[in-house]
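Trainee: Based on what follows, work out the 3D shape:
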Amino acid sequence: MTTRWRLAPQSILFAVFLGALAALPPISIDMALPALVDIARSLHASSSQAGLTLSLFMAGFAVGPIVYGPLSDARGRKPTLLLGLVLFTMGGIVSALAPGIGVLLGARLVQGIGAGAGMTVALAVVRDLFEGNAMQHRLAAITVVANVAPIVAPSIGVGLLAAIEWRGIYGVMAVCGLLAALVTWAGLTESAPQRSAGVAVSGLRDGYRRVLTHRAVIGHILINGFGFGWMFAYVAGSPLVLLHILHVRPIVYAAMFAMTGAGIVAGATVNGFIGARGFESRGILATAICITLAASFGLIMLSVLHRTSLLTVMPLLVASTFCFGLAAPSATHGALDPIPQLAGVAGGLLTSVQMLCGAASSSVVALLFPALGIFAMSGVMAACALLAGMAWIWLGRRGGIETPSAVADVNPASSV
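Mentor: Below is the predicted model of the structure:
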């Protein structure tokens, strides 16, 4: 009798699979960026309507995890993930075949809702199967894979646009969703610690009440959200600052953007390295927040002193994105660890808050830039870092996640 193939939790392939799930949203956003002009022209729409294909995707992605989290706790990780991937795939197919801008916008909303399952379930699965250092190491690996995606996605989008036009880009997204669904169906073993026959409203309410009133969970969710906020303030402000104020060439801007993206990957890699050597999460978070505060206020001082240049600005921006990569795995670990049986709810809330903070910070930068210039970006970055620091203080010593020496790195469920 042949043994059914499955993804082994300890394997590199398993870590890559979880990272790929988390990378679906940034790939789906950034890969479509080069196609916006062609979409507007092809569907006889305005540029603002074409831009809504990104906004509606992000709106769906922000809302979806609120449902997927408790659904995965009650009905299981695997069926919840399959539901999301089916929605993502169908949204991609309809987007590729859309006859008009209205259909495309609706399909992108559905695709965003589907994409929300990837990150939510990936985080919950990690909490189900790993503990201690092993859990933080897996979270760092997911952060690395998920943040490599937005670095390479625009270049992939440009190549696909030249080869198969904008509809082909959405077709490739659908293929990615289908492949992820097939791997999930064939190789993912259910990891939820307990499941029920249905999802009662009272159960949802109780689950969110427990998460929302747990100081350690909420404190770490806020730190992660504000960290994503300072990173997205940079993402929104960087083309305005580098292209319109510092007047760098587009190819130089692309290289600088890749450099800051590499900073995120480096930060997550360092987190996994020092976390495996017993550094406590509270100290890691404090270090990341303090460095970001220093870098943000450094950017403000450079503007006040009229010393802004590519050489003075870029090290501070790389430091800020490095610190998000450094903080994110520890913040995620702290949000998921305290209530294992509600890892789906906590992961869904963390994902939604992260996206909302990113959307809010980038919108504020765009709104204030015409009046404040570079201060809009550096000011929002500083504000997000200050809010993260306040959340860290509110968290208190008891909110710190210590590495328990007596706990095994891998949960017994991982060997089932």
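
Trainee: From now on I want contacts and neighbour counts done on CA atoms only, so please keep to that.
Mentor: OK.

Trainee: can you give me the end-to-end distance of stretch 185-199?
Mentor: With Cα to Cα, to the nearest Å as the measure, stretch 185-199 spans 22 Å from end to end.

Trainee: which of the residues in that stretch are buried?
Mentor: Buried residues in stretch 185-199, counted by 16 or more other Cα atoms under 10 Å: 188-193.

Trainee: I'd like the structure of this one too, to check against the first:
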Amino acid sequence: MTRPDLGRVEFTALLAMSMALAALGLDLMLPAFTAMRADLGLPADSTALAGVVTAYLLGLAAGQLLYGPLADRFGRRPTLFVGFGIYALGALLSTLSPGLSLLLAGRFVWGLGAAGPRVVTLAVVRDRFEGEQMARAMSFIMAVFIIVPVIAPTLGAAVIQVASWRVLFVLCLLAAVVMTVWARRLPETLPPQHRLELSLGRIVATARLVVTNRQTAGYTIALTSLYGVFTSYLASSEIIFGSTFGRPDAFPIIFGGVAATMGLAMLGNTRLVSRLGTRRTSHLVLLAYVGVAAVLVLLAVLTEGRPPLALFLPVLAAILVGHALLIPNFNTIAMAPMAAHAGTAASVIGAVQLAVGAGLGALLDRRFDGTILPLSWGFLGYGVLALVVVLVVERGVLFRPMMDPVSRRRPGPAREA
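Mentor: Take a look at the predicted model:
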């Protein structure tokens, strides 16, 4: 039931900003790592704060398994409000933590809360759209969502000039409160007749459906591989630009500029999907991604991991544009057969993506040696893995149209040309 006072623009913006809370919990604090190291008694070149990112992502992954079944049983709106509440609690615990150990625990709880808006957003999009329309809607949401990484580092850098880094966590808490008030306008997109039983048997059956569906399982694995190296970039970007390139002052501008480029790519994705289809677009971009990653590895090897920043940035931006196009499209392809179980399927897909992705990212984080070599090899290695998985799923034939999605037993499912 759609409320007449909630138009398409506000509907999309509300979903995007709900999902953006997860990014806010990461990106706002990145410029504060130097101040956090000093306050927590860590060495200036310590990578221990990467655990603050990893703990958050692990909480985000664990929470996926909770919210999906709740959203399928009780509806999207109440589940969203639960997520906002836990998000605010985690931000509060992190703000008050006196040391790194308790900070990591608070960040895990914070991630648990951030999982709610993420799962509900994916489920609502799947409720309302199918096929290419779903891919276009997800691209619009992700394009608005990317505003947060553009603005957050600059805002964070400005705040820590005049206040403690803990104030950044308070701002995230206030953002959750604001979103809770705004989300009261969100319509419930899951009709009562489509709500599913909340039982372990049903959840296990849906999880089995996800992992045994060739398209869903395969694209989830490919998505997870790409997400792994992306989380490593998020965790190591501050120290790479600050230590490797000696430009800590320019980090918010560089990070925000790259994020803005990703946002523009997501807007462009809607046109690519309209003209080529979701699957064809994804395959073309994935091949290009692997090629550009190979160029980055060559550049890194030839310069012993310390290329000129002017050469590194364009190649990095091109790779991250690939992420901007692949992540929403792979999500769409993975979710397409799961209409009847959208909430739980989003939970399983998200949990695998985030938990395994965080682990893959942590492997790269630990290999940081003061150069861009580990990250460069990560982009190439994880990109090749994603390509191999897609080739296996597609039985060696790329660029085919996407299969008709399985509807919730309703007539006239959407098709992708």
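
Trainee: about what we covered before: quick check: the farthest pair among the buried residues of stretch 185-199 of structure 1?
Mentor: 188 and 193 (14.8 Å; Cα to Cα).

Trainee: Please say which position in structure 1 residue 389 of structure 2 maps to.
Mentor: Taking TM-score structural alignment, the alignment pairs residue 389 of structure 2 with residue 391 from structure 1.

Trainee: residues near that match, how many?
Mentor: Residues within reach of residue 391 of structure 1, counting by other Cα atoms under 10 Å, total 20.

Trainee: just the one 10 residues further on next, same as before
Mentor: As a burial measure, residue 401 of structure 1 scores 21 neighbours (other Cα under 10 Å).

Trainee: And what about it, helix, strand or coil?
Mentor: With DSSP: H, G, I helix; E, B strand; the rest coil as the basis, residue 401 of structure 1 sits in coil.

Trainee: Tell me which residues touch it, please.
Mentor: Residues counted as contacts of residue 401 of structure 1 (Cα atoms under 8 Å, 6 or more residues apart in numbering) are 280-282, 333-334.

Trainee: Of the residues you listed, which ones are shared with structure 2?
Mentor: Among the contacts of residue 401 of structure 1, the contacts conserved in structure 2 (both residues aligned by TM-score structural alignment, their matches' Cα atoms under 8 Å) are 280-282, 334.

Trainee: Tell me which of the residues you listed fall in helices.
Mentor: 281-282, 334 (DSSP state H).

Trainee: of those, closest to residue 168 of structure 1?
Mentor: Once Cα to Cα is applied, the member of those that ends up nearest residue 168 of structure 1 is residue 334, at 40.0 Å.

Trainee: do you know how far the closest one is from residue 202 of structure 1?
Mentor: 26 Å.

Trainee: Which one's more surrounded, the two?
Mentor: residue 334 (26 against 8).

Trainee: Looks like that one contacts residue 220 (just checking).
Mentor: Yes - in this structure, residue 334 of structure 1 is within contact of residue 220 by Cα atoms under 8 Å, at 5.7 Å.

Trainee: could you pull out the helices for structure 1?
Mentor: According to DSSP H, the helices that structure 1 contains are 12-30, 36-42, 47-75, 77-97, 101-129, 132-187, 201-212, 215-238, 250-275, 281-304, 310-336, 343-372, 374-395.

Trainee: Now for residue 322 of structure 2, how many residues are close by?
Mentor: There are 24 residues near residue 322 of structure 2, going by other Cα under 10 Å.

Trainee: again but with residue 387 of structure 2, I slipped
Mentor: Residue 387 of structure 2, neighbours per other Cα under 10 Å, totals 20.

Trainee: residues touching the spatially closest residue to it that is not a sequence neighbour, list them.
Mentor: Excluding the flanking residues, the one nearest residue 387 of structure 2 by Cα to Cα, 6 or more residues apart in numbering is residue 286, at 6.8 Å. Residues in contact with residue 286 of structure 2 (Cα under 8 Å, 6+ apart) are 322, 326, 383, 387.

Trainee: From residue 326 of structure 2, how far off is residue 286 of structure 2?
Mentor: 7 Å.

Trainee: now swap in residue 109 of structure 2 and tell me
Mentor: Taking Cα to Cα, one finds residue 109 of structure 2 at 29 Å from residue 326 of structure 2.

Trainee: Wait, residue 384 of structure 2 touches residue 289, no?
Mentor: No - the pair residue 384 of structure 2 and residue 289 does not pass the contact test of Cα under 8 Å, sitting 9.2 Å apart.

Trainee: Which residues are in contact with each of the two?
Mentor: In contact with both residue 384 of structure 2 and residue 289: no residue, using Cα under 8 Å, 6+ apart.

Trainee: Now for residue 48 of structure 2, how many residues are close by?
Mentor: 14.
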